[in-house]
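Visitor: Provided below for reference: sequence and predicted model.
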Amino acid sequence: MAAVIDVNATVKALIDAIQKQAKQGWTKISTLVTQQSKMMAQQAAWIAESSIAGTLKDDLRGWFADQLADSVRSLASDVAALTILTAEKVWNAAVKVLWGAINQALSVASKGLLTLPAL
């Protein structure tokens, strides 16, 4: 019996789809990290320089340091959310390719189609 699904073509389509989604996700994450890192590094430098120069009092230094910590927490949370979104997009892309290949073969054979699985 001949193969109903071209495995090599499906592998290529699967890799391409996953790679596309992963790259797009990484682009969004790296853009966010780059922008936020610059701002946080500048704030850290300002805290250090102002503290050393004596223009930033101890009580305010703690407040600004707490604000910087909040910024880091927020960035980590945003990176986690974008990572989860990227993983979901990778899942959707992979399922679309694999179930598409199966359903194309089933359609030719006049069999019922598989519904896409939920994540």
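Guide: Nice, I can see it.

Visitor: from here on, just use CA atoms for contacts and neighbour counts.
Guide: OK.

Visitor: assign Asn8 to helix, strand or coil.
Guide: The three-state assignment at Asn8 reads helix, by DSSP: H, G, I helix; E, B strand; the rest coil.

Visitor: dump the residue contacts of the spatially most central residue of the chain.
Guide: Residue closest to the mean C-alpha point of the chain, counted by C-alpha atoms, centre = their mean, is Thr83 at 3.1 Å. Going by C-alpha atoms under 8 Å, 6 or more residues apart in numbering, Thr83 touches Gly25, Ile29.

Visitor: ok, structure two:
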Amino acid sequence: MAIDVTQLVEEITNTATQVLNQDVKQLRGFSARQVQAIAQQAAFIEAGILSGQITEETRDFFLDSLEDMALTFVKTLRGLVMVTVEKVWNAIVGVIWKAIESTTGIVLPQPGL
């Protein structure tokens, strides 16, 4: 029995879509919360500067902390994206290996990313 290329393309696409949809929802929730927190912190800093509670001497401290928040957000987002890419790759390779195994009867070793 030969691999049905059209069916394999559909299975690969569906598998990748399922993984991405699940992870994108998680990424959206995380990013929305983090961006909200960063924006609120920026508003607090703005209010502090305008009210004089944040002085010229302390302004850099607060701005640096805001920069750190943004950098941490981006680094975490980058890590989550890399995990998602690995999940998609694993899922796609699993579908391909299963198709080959089912037609050849050979158990293939699972590759690692």
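Guide: Okay, I see it. Small disclaimer: the values here were computed from a predicted structure and weren't measured.

Visitor: quick one on the thing from earlier: alignment lookup: the residue nearest to the centre of the first structure to the second structure.
Guide: For Thr83 of the first structure, the aligned position in the second structure is Val81, judged by TM-score structural alignment.

Visitor: separation between Phe44 of the second structure and Val88 of the second structure?
Guide: According to C-alpha to C-alpha, to the nearest Å, Phe44 of the second structure and Val88 of the second structure sit 39 Å apart.

Visitor: looking at those two, which is more packed in?
Guide: For Phe44 of the second structure and Val88, the more surrounded residue by other C-alpha atoms under 10 Å is Val88, and the numbers stand at 20 against 14.

Visitor: tell me which helix or strand the more buried one sits in.
Guide: Assignment of secondary structure by DSSP states H and E places Val88 of the second structure within helix 56-104.

Visitor: mean deviation, that helix versus the first structure?
Guide: If you overlay the two and look at helix 56-104 of the second structure, the average distance to its match in the first structure is 0.6 Å (mean C-alpha distance after the TM-score superposition for the first structure).

Visitor: chain center to that helix, what's the gap?
Guide: Per C-alpha atoms, centre = their mean, to the nearest Å, the displacement of helix 56-104 of the second structure from the mean C-alpha position of its chain is 4 Å.
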